[in-house]
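S.K.: have a look; sequence and predicted model below, questions after that.
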Amino acid sequence: MKIQEPKDITYKKIAWTISNFSSLKTNTAHISEDFIIGGYAWNIQLYKGIQDGKYLVIILHVADVSSLPQGWSIYAVCTFTMVNQVYNERSEKRDIKDKFNNSCHWSFLYYVELTRLQDPSNGYILNDKCIVEVELSKVSPIGTRALVPKDDATAEFKDLGLIEKELVPLLEEACLWHPSLMDCKQKKSRKFVEWAFTALGRVLQFLKNKKWKDMNEKACKELQHLWEELEMSRLDLRWLEPLVKSALNMRGYAEKVEKVNMLKQDLRVLETKMNKIKEKLASTEQSIEMTRRELVNAEDDFEEKDLEENIRYRQP
């Protein structure tokens, strides 16, 4: 494939509208038209109903791989957007940096639970259509033996691949306590392992940086999204799931705290009123007792007699 176009370009966006979404076959690749960026042909592939019909997966794919020279390798930087057609500000964006070659000529762009995507109130599917956008900001050949250029933000982690540096300490601790995680690299490609451990690191980072009081509706949605993506990795996550579920159950924590504080304040007001009533009652009881004693004393001061007792009807 000979394309007369510069190998490196800046910001070229492709929008793909998928019509009749509800009629798409499950576990089948639905492929966009090819488009050329950076001198290479690409397409976007969508798989509906992955993992027992639960998820939608979208990948970026190098098209017509057979026409590329032996040993080809490309480094690409792109931004993926799942367009929200109702609330544009809620469109979901992801930045991806990846290496493509003959052994792995695709990259994960998006994973989402179908029930969430197809919920009309979320705005991602409108009139049975969804829209995705891919914007490649860098496409460059890196040679047959070159590695993806390292930057200050990434580091090699346990021969698993390039991982964001800030995630590495969290992953090291996780692997120390759960060594079964390392089994992943024996069963999957390097690209998949990099993605899986990055997804794990992001969930761990979220849990580390958030407090219970931070778990509002927005935070819960963010964690739910990160967790759904991580579940796709099929790592052994039984040790992590209870903590994630517990955090998700804290939805509306701030509102619950406010309600508790209001109830405490109401209780203090009622207790104050009750104490005043008790004081008044005690005073009334004391008055009753004093009056009772005065009555007894008053009754002791005279002897009741019939008035007619002193009336004489007959002369002696």
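M.R.: That came through fine.
S.K.: alpha carbons only for contacts and neighbour counts from here, please
M.R.: Fine.
S.K.: quick check, E164 in contact with A155.
M.R.: Yes. Between E164 and A155 there is a contact at 6.3 Å, judged by CA atoms under 8 Å.
S.K.: report the contact partners of A15.
M.R.: For A15, the contacting residues are 131-134, by CA atoms under 8 Å, 6 or more residues apart in numbering.
S.K.: closest one of the residues you listed to M232?
M.R.: V132 (20.4 Å; CA to CA).
S.K.: where do the strands sit along the stretch 151-300 of the chain?
M.R.: For the stretch 151-300 of the chain, the strands defined by DSSP state E, counting those that start in this stretch cover 154-156, 162-164.
S.K.: hold the first one in mind and look at this next one:
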Amino acid sequence: MENQQTSDETAEKFTWTIKNFSKLSSKLYSENFFIGGHPWRILMFPKGNNVDYLLSIYLDAGDSANLPYGWSRFAKFKLSLINKVNSNMKKTKETEHEFNARENDWGFTAFMPLHEILDPSTGFIVDDTCIIEAEIFVTKLEHENQVDQAAKTDTVTPVSTQVNAVSDNPSPKEMSSTSLGELMDFRGLGKIEQAFVPLLEEVCSRHPSLIECQQKRSRRFIEWAFAALGRVLHFLKTKKVKDMNDALFMHLQILWKELETFKFDLTWLEPHVQSALGMKSYMERAAEVKKMKDNVVAREMEIKRLKTKITAAEIDLEIAKRELMKAEEGFEERDLDGELGYEA
């Protein structure tokens, strides 16, 4: 493991080599590795966690069954699938989460399509072996105010999937052109991703209650809340109707469920989110309609082609008839079976 440290953060990398990937079917844990004085491990679903054709990867808080009451670690982390042919082509997603006894794993349900991983030309699997890397920046939270703990207990419900309550927090890189390192102050409330701030400024000016309802929270809680709101706003602002495939539909569902836990008044935003979520059905219907339109157009073109061919054939027939009439002028048909004969 590579190790870098600052006064309040620990950054380390752990590499997990997985052999016989094609033979794996159920979830798989890596060995434990220690960062920030605590054991961690990587959790992988090689066939997807309640999703088809996707690789799911999460960071797990190690010995979760024996975590003490009140234990928590805030971590910014990256999960990467290493490209064994070209190291510059590795697939990386990053996010952040406060791990605790109730929410002890966090990561990406839709990390990467399986067909891309299994394609030999991509370089992610060589000799049926792949490598996953975890890079973690860990901050130990000092009882960050009992107000914050009460807020989380009373208002924040973990966003979980159906298998072992594995939470999915989509990568900021999927939602924003800025990384977690590009932060700026938002109205003195906390540091928020730079791309989200103009969007937050706009909606908070129109809906002052967004700020009012968070003013009694801790700085950390407020940052999480407005980061969650910013992710949804940025999604709606940057995604187009044509982009709404299954992966983005699931992504927006997760972002919206996460945002709802912070108890904003979102009556103004919900119709837009539901409309975006409805785009999946719309896109499916649009694809069906387009297929039928293409079928009609193809048949019309075929009919047009056949009509053109018939017209050309009719012209050829008329020409052939005229040529026959000319050839028959002065021509007397004879019995071809008759004798030629002769006079004696």
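M.R.: Yep, it's here. Remember, it's a predicted structure, so these values are computed and weren't measured experimentally.
S.K.: quick one on the thing from earlier: between the strands of the stretch 151-300 of the first structure, which gets nearest to N20 of the first structure?
M.R.: Of all the strands of the stretch 151-300 of the first structure, it is strand 162-164 that lies closest to N20 of the first structure, at 37.8 Å by CA to CA.
S.K.: quick revisit: out of E164 and A155 of the first structure, name the residue with the larger neighbour count.
M.R.: E164 (19 against 16; other CA atoms under 10 Å).
S.K.: please name the nearest non-neighbouring residue to the more buried one.
M.R.: Nearest-residue entry for E164 of the first structure: T154, 4.2 Å, with adjacent residues in sequence omitted and distances by CA to CA, 6 or more residues apart in numbering.
S.K.: distance of that neighbour relative to T17 of the first structure?
M.R.: Per CA to CA, to the nearest Å, T154 of the first structure is found 34 Å from T17 of the first structure.
S.K.: how about I44 of the first structure?
M.R.: Going from I44 of the first structure to T17 of the first structure by CA to CA gives 11 Å.
S.K.: same question for K165 of the first structure.
M.R.: For K165 of the first structure relative to T17 of the first structure (CA to CA), the value is 36 Å.
S.K.: and for K138 of the first structure?
M.R.: Separation of K138 of the first structure from T17 of the first structure (CA to CA) stands at 23 Å.
S.K.: so which of the two has more stuff around it?
M.R.: A count of neighbours by other CA under 10 Å puts K138 above the other of K138 of the first structure and T17, at 19 against 13.
S.K.: in a strand, the more buried one, correct?
M.R.: Yes. Judged by DSSP: H, G, I helix; E, B strand; the rest coil, K138 of the first structure forms part of a strand.
S.K.: from what I see, it and D8 are in contact.
M.R.: Yes. If you go by CA under 8 Å, K138 of the first structure and D8 touch, sitting 6.1 Å apart.
S.K.: how about the helices of the first structure, start to end?
M.R.: 50-53, 114-118, 168-177, 184-187, 190-209, 217-231, 241-248, 253-300 (DSSP state H).
S.K.: can you add distance to L24 of the first structure and mean neighbour count and give those helices back as TSV?
M.R.: Listed next are the helices of the first structure as TSV, based on distance: least, CA to CA, whole Å; neighbours: other CA atoms under 10 Å:
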stretch	distance to L24 of the first structure	mean neighbour count
helix 50-53	12	12
helix 114-118	12	15
helix 168-177	38	15
helix 184-187	30	14
helix 190-209	26	19
helix 217-231	22	17
helix 241-248	32	15
helix 253-300	39	12
